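>>> Quick one: sequence plus predicted model below, questions after.
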Amino acid sequence: MAGNSQRKGSIRKSSKKPTAGSGGRVKRGLEGKGPTPKAKDRPNHKAYKAARQAERSQARPRRKTGGDAEWVAGRNSVVEALRAGIPVSGVYVAEGAERDGRLREAFRLASDQGTSLLEVSRNELDRLTDGAVHQGLAARIPAYEYAHPDDLLVRAQEIGEPPLIVVLDSVTDPRNLGAVVRSAAGFGAHGVVVAERRAAGMTASAWKTSAGAAARLPVAQTVNIVRQLKAYQEAGCMVIGLAADGDVQLPELDLADGPLVVVVGAEGGGLSRLVAETCDQLVSIPMANSLESLNAGVAASVTLYAIARARA
């Protein structure tokens, strides 16, 4: 009969003891521990580690690269690049290229310098060099790694010398840049600064003209020359600009033995107006003929020589 609990089998008997109720013990175990921290705030989470790495990276001045790799095409050009000590990352030779004296010399120089040699098809070499006349031989130069302008001050401080920095304003010829780098290294400067845009960069031509000095002296890039000059002034440097109508002639310069920034303008155009106004002093190089002018490389060499003599 339905509902008759006395009927056999109507009640399931169990040998197990009754379980305890939830009570306070389980309730306490279910209590929350507050809101879950964000991933970037949890030390063991990868987002936390990534955030810390980003903070460390921002604290350090970043080095900039000069864009894409550059190609040097042609047998004479490749040999000259290898002789000049330009940091070639690879020498590429076309399949079936005639083994003349230049090609054998390129192979020997590359082998001596530990530079990789790769054989590719002529069509592939045409593509890599963008259709340049390569004569079956080309070299790849990696993008130059520019220093941060502040690195130059640090370099002078580490050596224990008053900073001497050369800044190029509107110099667009890479050979002039290479010549300035060579003179700066020879006369004890601590680095060269160039503009990031509309200015010469460390190309293969600049490397070659520097005669290896670019491997020893840092070249830095800045977005704004005027702003960087003001930053150097705030760091305690005097800024002089080379100008034909300068107030002081180079032999009479009395700032040579202190922290100094020398600004060199382009041949013909000279210093831009804002750069000239930012300089603490405009200095001229005495010339026998007022119509004569010096290019940026020569002007920088003469000035750095005079400063080196004054410091000695």
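Nice, thanks for sending it over.

>>> contacts and neighbour counts: CA atoms only from here.
OK.

>>> And V133, how close does it get to R127?
Separation of V133 from R127 (CA to CA, to the nearest Å): 11 Å.

>>> L271 - how many residues pack around it?
By other CA atoms under 10 Å, 22 other residues sit near L271.

>>> swap that for R216, sorry
The burial count for R216: 12, using other CA under 10 Å.

>>> what does the one 10 residues further on give?
Other residues lying near V226 total 18 when counted by other CA under 10 Å.

>>> Check for me that it belongs to a strand.
No - counting by DSSP: H, G, I helix; E, B strand; the rest coil, V226 falls outside a strand, being helix.

>>> show me the contacts for I165.
152, 189-193, 260-262 (CA atoms under 8 Å, 6 or more residues apart in numbering).

>>> got another, please set it beside the one above:
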Amino acid sequence: MVKYAAKLQKSASFRREENLFPVEGARLCEDALNSKAEIKYFFYSETADKKYHTIIKKISEKCPNTYRVKESVFPKMCDTVTPQGMLSLVSPLDKSRVFDTIKKYNKLKFLALECVQDPGNMGTILRTADALGIDGIIISSNSCDVFSPKVIRGTMGAVFRLPIFITDDICGYIKRFNENGCSYATVPLNADKAVTEIDFKSGNVIAAIGNEGNGLTKECIEACSCKITIPMTGNAESLNAGIAAGIVMWEMVR
């Protein structure tokens, strides 16, 4: 089990194969429990049992596969340098049904991420989306692994609450979305309008954010209904993907 957990920490393909991802630390493990995520396996150290006994008791009552691990062994299962002594192996929540409600509901707000590669950016975007009340995130399959340890830590539990849909055909998804809503490609140049000029309050909307270095692909831009940009008066040519997504999401919900 120690080797199994360690492999899940290191291998994205193994996480997909097993349909499990590791969650470390007292707060995130408790978030997983409170979010009704399915904790398949739970591990805790001897020291953690003394410090976080109440949380460990709640999780172990829900998870039949609970293991107490020796202090010297526990770090071998973890991604963090100084682990808190709690580790859950969690099944991703199936919230894909949220994306099937577009025809039934109005004024849903979605974000599409195409080839976002930096785990720090991904974690920031998901955490911000959760804070601002975005209804769901569509992520292209060539983006970084949303269930990697670094992304999970960066989301601060948002990954348990946000509906997330990973697709091999993000352009096709946007085109289908246009049948019941409006899509916006976020670009640095040659935009139709500034993001501040868009009325996001009427109808279902989706805004697309692209790769950190190259932005959105031509195909994704063409799939969208409109090109928008974030007005900048300084000298920078573009913004960090996480910052750009935050600004666009703020405009979508304000």
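Yes, it's here. Note that this is a predicted model, so its numbers are computed, not measured.

>>> Quantify their similarity with the TM-score.
With the length set by TM-score structural alignment, normalised by the length of structure 2, the two chains reach a TM-score of 0.73; 231 aligned residues with a CA RMSD of 3.4 Å.

>>> What lines up with K193 of structure 2 in structure 1?
When structure 1 is aligned by TM-score structural alignment, the residue opposite K193 of structure 2 is V248.

>>> How many residues are close by its match?
17.

>>> what residue of structure 2 takes the place of I141 of structure 1?
In structure 2, the residue equivalent to I141 of structure 1 is L89, according to TM-score structural alignment.

>>> how about the strands in the stretch 151-300 of structure 1?
Applying DSSP state E, counting those that start in this stretch to the stretch 151-300 of structure 1 gives strands spanning 164-169, 191-195, 219-222, 238-242, 248-249, 260-265, 281-284.

>>> Of all those, which one comes closest to A84 of structure 1?
Ranking those by distance to A84 of structure 1, with CA to CA as the measure, places strand 219-222 first at 17.9 Å.

>>> whereabouts in structure 2 does that closest one align?
Mapped onto structure 2 using TM-score structural alignment, strand 219-222 of structure 1 spans residues 164-167.

>>> how big's the offset between that stretch and structure 1?
Its matched residues in structure 1 lie on average 1.0 Å from stretch 164-167 of structure 2 after superposition (mean CA distance after the TM-score superposition for structure 1).

>>> still on that earlier bit, my read: the match of K193 of structure 2 touches D280, true?
No - contact status for V248 of structure 1 versus D280: not in contact, 11.4 Å apart, counting by CA atoms under 8 Å.

>>> From what I see, E237 of structure 2 and V187 are in contact.
No - counting by CA under 8 Å, E237 of structure 2 stays clear of V187, with 10.9 Å between them.

>>> OK, contacts around I137 of structure 2?
Neighbouring residues of I137 of structure 2 by CA under 8 Å, 6+ apart: 110-113, 126, 162-165.

>>> Could you identify the residue of structure 1 that aligns with it?
Taking TM-score structural alignment, the alignment pairs I137 of structure 2 with V192 from structure 1.

>>> Kindly provide the distance from E70 of structure 1 to V226 of structure 1.
As defined by CA to CA, E70 of structure 1 lies at a distance of 29 Å from V226 of structure 1.

>>> what about the helices in structure 1?
In structure 1, the helices defined using DSSP state H lie at 23-29, 46-59, 75-83, 101-112, 122-128, 149-159, 174-186, 204-209, 225-234, 273-278, 296-311.

>>> Structure 2: matching residues for the first one?
Pointing back at helix 23-29 of structure 1 there. Following TM-score structural alignment, helix 23-29 of structure 1 has no partner segment in structure 2.

>>> who does that helix touch, helix- and strand-wise?
Packing partners of helix 23-29 of structure 1 (3 or more CA pairs under 8 Å, 6 or more residues apart in numbering; DSSP states H and E): none among the helices and strands.

>>> Off-centre distance for that helix?
62 Å (CA atoms, centre = their mean, to the nearest Å).

>>> Map V180 of structure 1 onto structure 2.
When structure 2 is aligned by TM-score structural alignment, the residue opposite V180 of structure 1 is I125.

>>> Quick check, its match in contact with A245.
Yes - using CA under 8 Å, I125 of structure 2 is in contact with A245, at 6.5 Å.

>>> W207 of structure 1 contacts I86, correct?
Yes - if you go by CA under 8 Å, W207 of structure 1 and I86 touch, sitting 6.1 Å apart.

>>> Those two: who's more crowded?
Ranked by neighbour count (other CA under 10 Å), W207 of structure 1 and I86 place W207 first, with 27 against 23.

>>> check contacts around the counterpart of that one in structure 2.
Residue pairing (TM-score structural alignment): W207 of structure 1 is matched to I152 of structure 2. Going by CA under 8 Å, 6+ apart, I152 of structure 2 touches 23, 123, 146, 159.
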